[in-house]
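Enquirer: Got a sequence here, can you build the structure:
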Amino acid sequence: MGQDPTSEKEYCPAVFVDPVTGDCLFQGRVVTDPAVLALIREHGAIAEDEAVVWLPASMRQMIVDAVTSYEQGLRGHGQPGFADLLSKATRSAVHLEMRDHYGPSQGFADWQAGGSGRIDDGGRWKRLIGEAVGRGVRVRRARIVSEPVSDFIRYEHMVTDENVDAGEEVRWLPRRQASGILLPHADYWMYDQRLVVFNHNAGNGDHLPEAFEYISDLRVVRELVGSFEMVWERAIPHAQYKIV
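Expert: Now for the predicted structure:
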């Protein structure tokens, strides 16, 4: 029926309807706060095989629709997450980044406040990339940046060792060296040189959860394959790129 449009992590909170029984299924964050659980238990016991899950208010209409207006055979938009798309790649996954700031970023905020800027994701990214590389997928990330670099790029460069450790190849291309390369309108991931997922951002760099654009038209894809390879050929490997 729908997914949380505000989530930054694979858009996990979701509402489903079983097409056979009509039962509702809710995927959300498991509530562990003892105070909240105590309040709920005032109205009834929570069995050992039950869990209380949290869904944001932005999903209220999806829940109502699941209960009142589900139609047999209806399927959600099915917007796949990065993990799902990467799991289906067999040869390559490339990422082109062209902005000098992305947000909101918990790690960047921590770094600005004097912290390490390294946010623990439980090893999730390393597992995703490691599994892909392990089955023969080459994962490359190219970043086109303005110089002198922004504070965000300075932070991003500092934590890129985590991408490399996970198994990515990362290169940097100063924007002034990208002359003559026909670059696309937005950042993207491209899988197996067949599917391109553009990621549109707001003017201030904020991620827009619903602003993904999926392209498989080979007339478009072939142009992006060519331009990415030109960027990659000119770009500087991460270990050699020095921040200025």
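Enquirer: CA atoms for contacts and neighbours, from now on please.
Expert: OK.
Enquirer: helices and strands around the helix ranked longest in the chain, which ones?
Expert: Once the chain is assigned using DSSP state H, the helix that runs over the most residues is helix 218-234. Applying 3 or more Cα pairs under 8 Å, 6 or more residues apart in numbering; DSSP states H and E, we find helix 218-234 packed against strand 169-174.
Enquirer: what angle sits between the strand it packs on and helix 218-234?
Expert: 80 degrees (axes from the mean of the first three to the mean of the last three Cα atoms, to 10 degrees).
Enquirer: Strand 169-174 - contacts with which helices or strands?
Expert: So strand 169-174, by 3+ Cα pairs under 8 Å, 6+ apart, packs with strand 138-145, helix 161-166, helix 218-234, strand 236-237.
Enquirer: next up, for comparison:
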Amino acid sequence: MSIRRIKVLSEPSSEYMRHALDVAGHLVNAGEDTRWLPRRQTSDLLLPGNDFFVLDGEVVIFNVLDGDDGRAEQQLWTEADVVEQCRSAFESAWARAVPHRDYHSA
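Expert: This next block holds a predicted model:
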């Protein structure tokens, strides 16, 4: 099993995101492939409005956040067109994102 994760972040990074960068180092050392994508580089990407996970290319889970960035709802989608849109969006962002070991926070 492989886990690939993209974190979209604003620069300069908030204290929370600087902490996330530190934690991600441990996840990368454990085998997760994490990349960072500065928000200013996403304007021409068609990304879903909510954080999401694509599982085995067959299921999408959206995390809908509330005003305090807490999870308000989780949505599970299996419709092929939604899964493909999210898979394609992820791959486009992945190609542009910077591997964790190469990213230097602004």
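Enquirer: contact partners of the longest helix of the first structure?
Expert: Residues outside helix 218-234 of the first structure that contact it (Cα atoms under 8 Å, 6 or more residues apart in numbering): 96, 142, 171, 173, 177-178, 181-184, 193-196, 215.
Enquirer: Of the helices and strands packed on strand 169-174 of the first structure, which is nearest residue 106 of the first structure?
Expert: Between residue 106 of the first structure and these, the tightest spacing by Cα to Cα is seen for helix 161-166, at 15.9 Å.
Enquirer: thinking again about what came up before, quick one: buried ones out of the contacts of helix 218-234 of the first structure?
Expert: 96, 142, 171, 173, 178, 183, 193-196 (16 or more other Cα atoms under 10 Å).
Enquirer: Any idea which of the helices and strands packed on strand 169-174 of the first structure gets closest to residue 66 of the first structure?
Expert: Of all those, helix 218-234 comes closest under Cα to Cα, at 37.0 Å.
Enquirer: Would you double-check that residue 19 of the second structure falls in a strand?
Expert: No. Counting by DSSP: H, G, I helix; E, B strand; the rest coil, residue 19 of the second structure falls outside a strand, being helix.
Enquirer: Burial check on residue 134 of the first structure, number of neighbours?
Expert: 11 (other Cα atoms under 10 Å).
Enquirer: how about it, what's its match in the second structure?
Expert: In the second structure, nothing lines up with residue 134 of the first structure, judged by TM-score structural alignment.
Enquirer: which residues in the first structure form helices?
Expert: Under DSSP H, the first structure gives helices at 34-41, 60-68, 82-88, 106-112, 124-134, 151-159, 161-166, 218-234.
Enquirer: what about those helices, which gets the closest to residue 201 of the first structure?
Expert: helix 151-159 (15.3 Å).
Enquirer: and that closest one, how far from the second structure on average?
Expert: Mean deviation of helix 151-159 of the first structure relative to the second structure after superposition (mean Cα distance after the TM-score superposition for the first structure): 0.7 Å.
Enquirer: Could you report the distance from residue 163 of the first structure to residue 125 of the first structure?
Expert: Distance, residue 163 of the first structure to residue 125 of the first structure, using Cα to Cα, to the nearest Å: 8 Å.
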